[in-house]
Each structure stands twice: as C-alpha cells, then as structure tokens.
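1. got a structure for you, letters missing:
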C-alpha cells in the first residue's frame, strides 16, 4: 500500500471548505468596497455628494434650497438738471435768433458824397426781445487793405448803445453815415479826408454775428 494509507479521508474536504470560505470573504469585501464607492444609488463615475450640502425635504414638503441666493445691490446716483428759467418777452435776445444785414446805398460815391450803410436787424425767435443795435454791439468799420480807416464805434459821441425792442419778423433798420474822414481815437481834433479808391465796410460784433461785407468806391 502507498504512503497515503492511514490518512483521514475527511481532511481533504475540510481543506477545500476553508479555501471556499476564504475566497467568499474576499469577494464579499470587494463587493462592499465597490458599493461604498458608487454611493447611494448615484451615477457611475460621479463623486459622492456631501450630505451636509444636499437639500432635503422640509417638514411641509417644500424642497429647501441647498444655498441662499446672492443679492447684489447697486447704488445709482441720480443727477437732476436744473432747468433754465423761461425767458419772457422783453428779455435780451439770443444772438442766434437775430439776423443782421448791411447794404451800402451805392456801389460808387461821387466826390464829396458821403457813403451810407443801411443796417437791418430781424428777430427770428418766438418772442419779442431787446437787442442793442448801437455801434458798441454793431460796429461798422471801413478798411482799405490792412488799414482800418474808420469805425462807427470810435466816432460815436454817446455811450455806443441803442437798445431796441425787436418783435418777431419785424425788421429794425438804421442808417450809418461815413463823412469820408479818418477816425482816430474818439474822432476828436483834426481829421484828414481819405483819398479816392476802393474800400470795404464790415460789421464787427462782440456776439460774433456774421454780416456780409460791402465793397464800394469813392471818387
């Protein structure tokens, strides 16, 4: 008989039984670990959610949000423009509402004849207003090239002001006469007559009112 004669036949069965129990424990441990990683019914590959951040049902059955919404308050500065007081009839005209024209009474003046220029001011605004048509506001200047020969403001004997009420669309007209002499200072003392030739008359206005110049000749 061989060397196995006399061994317990049940020893082999117990050996394989212990191996099976050990293998089952390993499989069970692996399965438990896999279940713990997968989470409580979550999708595969997603990390476990923090139980503290997960919203749960409120006692009334209304879901409680997981986080309160953030409220941003923006302060806006409101600037209120102060309206300009409405202008009344009789107030000073807006220079943009006044159209001024000038025309020489002739293109050529004979010897000894004094040139005259007709100034016209028309109010185009919506209300009657006052406007200064005097030489301080509308200075007629006669030039010859770069030489300023005469100025109505220099030779005016008053304060240079003439305030007139201008009604809409009704022109105010005034005539300016030049005595064909040079104006110096306040036109005091001896003034020399000018020579025959071509001269230019322009209107100078502190309000920058544009007026077409006039070209004329003296004989």
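-> Received the coordinates, thanks. Computed from a prediction, not measured in an experiment: that's the story for all the values here.

2. Please count neighbours and contacts with C-alpha atoms only from this point.
-> Will do.

3. Residue 30 and residue 17, how far apart?
-> 20 Å (CA to CA, to the nearest Å).

4. Please disregard the earlier target; I meant residue 141.
-> With CA to CA as the criterion, residue 141 and residue 17 are 132 Å apart.

5. Comparing the two, which residue is more hemmed in?
-> Just comparing residue 141 and residue 17: by other CA atoms under 10 Å the higher neighbour count belongs to residue 141, 21 against 12.

6. in which helix or strand would I find the more buried one?
-> strand 139-144 (DSSP states H and E).

7. Hmm, residue 150 is touching residue 156, no?
-> No - using CA atoms under 8 Å, residue 150 is not in contact with residue 156; the gap is 11.3 Å.

8. For residue 191, give me its contacts.
-> 181, 182, 183, 184 (CA atoms under 8 Å, 6 or more residues apart in numbering).

9. and if you look at residue 101?
-> Applying CA under 8 Å, 6+ apart, the residues contacting residue 101 are 119, 120, 121, 211, 212.

10. Quickly name whichever of those residues is closest to residue 12.
-> Lowest distance from residue 12 to the contacts of residue 101 (CA to CA) belongs to residue 211, with 131.4 Å.

11. Tell me the secondary structure at the residue lying closest to that closest one once chain neighbours are set aside.
-> Excluding its sequence neighbours, the residue lying closest to residue 211 (CA to CA, 6 or more residues apart in numbering) is residue 101, at 5.7 Å. Three-state call for residue 101 (DSSP: H, G, I helix; E, B strand; the rest coil): strand.

12. one more structure, for comparison:
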C-alpha cells in the first residue's frame, strides 16, 4: 500500500451531521425565497390585470353614461313645460299683442328634440265663447324648426297677434276692447292650465 493512501481516504470523508442539516436548511430557505418571489410575481401580474380590467370597465361605464346623457331622443310632450305670457297685460286696440313663449324640458336625464315651428307651437286667443285667432292655423308651407332641449334647458320665442279677428283664414275687423284669454297650443293640443288673461283698451 502506498504511503499517500491514507491521505486520499481522509479527503473523501463524509460531511458531519451538522453540516448536512445546515446545507439542507439553506436549500429550503432558498426554495422558500424562490416560491415567495414566484407568488409575488403572480400576485403582481394578477393585480395589474385586474386593475387594467377594472379600468376598462370603468371607461365602458363612463362611455355608456356619456352616451346616455348626450344622445338626444324625441321629446315627450308630457315632459315639455309650455309657458305663455303676454308681453303687456294691457294693450291698445289695433296695435297687436306680443306673446312671450318658453318651452322647457322638465324631466329625464337626456336632451330631447322637437319641432318648434310656428305650425306646432302656437297661441289661441279667445274672448268669452268666441275664438278670435289661432296662430298655428292657416300657415303657408312651414319648414321644420328642430329644437334640442337639454334637461332644464329653455327655448324662448315670440308669437305676435296683429289684433284682428280671423275667420276661416281670412282677417276680419280689428278686435274690440275687452278681456281676452291666450291659450298655449302644442302640436294642436290646447294647454288650458297655461292660459293667460290680457285686455284690449
């Protein structure tokens, strides 16, 4: 047997039990750290994907809300308040009467459209049981006048009566002094609760 054989045997001695457990613990710690890193990466990726999805959902909801708010629909006449007011409570015979008209969209959360032409938005003037004038009748060809009314938005215009009696679309004599009523008319329907009183002197 050669002299150096015992030396080689000593170089291949097995590690001690303590060294074995230390190495095992270190390996487990490294594995635990790697698993934790993987879990953190997965959680971060999931959170990022969830945040992106939530952001897309919020953007979609906001877009739908904006479309709901901004896309106009046809006005429901029950949602339109028609205010009629003579410019003067007392007027001179033969001088004519101006009526201030206001249309307001009172309900809903969407703007709406309607035709505000003179054959749709009118005034009826009566005295006693007699009809003196109906502004929307006997009109020549009238072009539509599209109106866009947002919620609470008001459209204002003026309708003028020349102060003459009109029968069968023919102007007659000048209306006489007395008390008259002006009745709002929308699409041919009278709004009697909005009538106003004025006089001719």
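-> Yep, that arrived. Just so it is clear, the model here is predicted, and its values are computed rather than measured.

13. Would you mind measuring from residue 214 of structure 1 to residue 101 of structure 1?
-> 10 Å.

14. Now do the shared contacts for the two.
-> By CA under 8 Å, 6+ apart, no residue touches both residue 214 of structure 1 and residue 101.

15. Show me the helices in structure 1, by range?
-> Using DSSP state H, the helices found in structure 1 span residues 10-38.

16. what ranges do the strands span in it?
-> With DSSP state E as the definition, structure 1 shows strands at residue ranges 98-104, 108-109, 116-123, 129-132, 139-144, 147-151, 163-166, 172-177, 197-204, 214-218.

17. mind checking which of those is nearest residue 89 of structure 1?
-> That would be, of the strands of structure 1 and by CA to CA, strand 129-132, which comes in at 5.7 Å.

18. okay, and that closest one goes to which residues in structure 2?
-> Aligning strand 129-132 of structure 1 against structure 2 (TM-score structural alignment) gives residues 112-115.

19. Just give me how far the matching stretch sits from the chain centre.
-> 14 Å (CA atoms, centre = their mean, to the nearest Å).

20. how close does it sit to structure 1?
-> Once the two models are superposed, stretch 112-115 of structure 2 sits on average 1.4 Å from its counterpart in structure 1 (mean CA distance after the TM-score superposition for structure 1).

21. That stretch: which residues count as buried?
-> Residues 112, 113, 114, 115 are the ones in stretch 112-115 of structure 2 that count as buried (16 or more other CA atoms under 10 Å).

22. OK, contacts around the second one?
-> Residue 113 of structure 2 makes contact with 72, 73, 74, 75, 146, 147, 148, 149 under the criterion CA under 8 Å, 6+ apart.

23. same thing with the first one?
-> If a contact means CA under 8 Å, 6+ apart, then residue 112 of structure 2 has 72, 73, 74, 75, 105, 148, 149, 150 as its contacts.

24. What count of nearby residues applies to the residue nearest to residue 88 of structure 1 when sequence neighbours are not counted?
-> Take residue 88 of structure 1 and drop its neighbours on the chain: the residue closest to it by CA to CA, 6+ apart is residue 127, 7.6 Å away. Residues lying near residue 127 of structure 1 (other CA under 10 Å) number 15.

25. which residues sit in contact with residue 127 of structure 1?
-> By CA under 8 Å, 6+ apart, the neighbours of residue 127 of structure 1 are 88, 89, 167, 168.
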